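**Q** Sequence and predicted structure, then a few things I'm wondering about:
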Amino acid sequence: MGDERLDGSAMSDGILLQSTLTCPDCGHVATETMPTDACIWFYDCAGCGTKLRPLPGDCCVFCSYADTPCPPIQQGTSCCG
């Protein structure tokens, strides 16, 4: 099965793939699996429908609104570059 655990939450190199996003408008919380091969620049909140976009200086919605930054940032590399 490669580096991903059965629950999809972490890879063997310690990179977490699960992250919990919190909508800044309504507070809705959702746990999502972050991709390792793409950036997520837009995310539609399931609570209020707000389209979340990265904050200035952040590379993706996970780095702006989630409790765990995206995999490239966790590895100390550039995201989406």
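**A** Yes, it's here. Numbering: from 1, shown residues only.

**Q** CA atoms for contacts and neighbours, from now on please.
**A** OK.

**Q** show me what contacts Pro71?
**A** 15-17, 34-36 (Cα atoms under 8 Å, 6 or more residues apart in numbering).

**Q** Next one: it relative to Gly81, how far apart?
**A** Going from Pro71 to Gly81 by Cα to Cα, to the nearest Å gives 13 Å.

**Q** Structure two is appended below for comparative analysis:
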Amino acid sequence: MSAVILESVLTCPHCGSAKQETMPTDACQFYYECERCKAMLRPKPGDCCVFCSFGSVPCPPIQQQTGCCG
């Protein structure tokens, strides 16, 4: 089993701003406010968190194939 990656780059679909963030390992992050345009990001339908929708790396539970954190 590969090591879980905890850093992901979130990219805002509204303004294109990208920022590296550390993903929580004990909960899903359902909301994320873009620092640049202040848009409130929410997961796309079918995704469990903002990292799965807008991140460069999916969240830890998805990486470990243990299912969605919801």
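**A** Received, thanks. Note that the structure is a prediction, hence the values are computed from the model and not measured.

**Q** ok, which pair from the contacts of Pro71 of structure 1 is furthest apart?
**A** Ile15 and Pro35 (11.4 Å; Cα to Cα).

**Q** Those two: which is more packed in?
**A** Ile15 (20 against 13; other Cα atoms under 10 Å).

**Q** List the contacts of the aligned residue in structure 2 for that one.
**A** Structural correspondence for Ile15 of structure 1 with respect to structure 2 (TM-score structural alignment): Val4. Contacts for Val4 of structure 2 (Cα under 8 Å, 6+ apart) come out as 60, 63-64.

**Q** how about a cut-off of 10 Å?
**A** With contact taken as Cα atoms under 10 Å, 6 or more residues apart in numbering, Val4 of structure 2 is in contact with 25, 57-64.

**Q** now do Ile40 of structure 1
**A** For Ile40 of structure 1, the contact set (Cα under 10 Å, 6+ apart) comprises 34, 52-54, 59-63, 70, 80.
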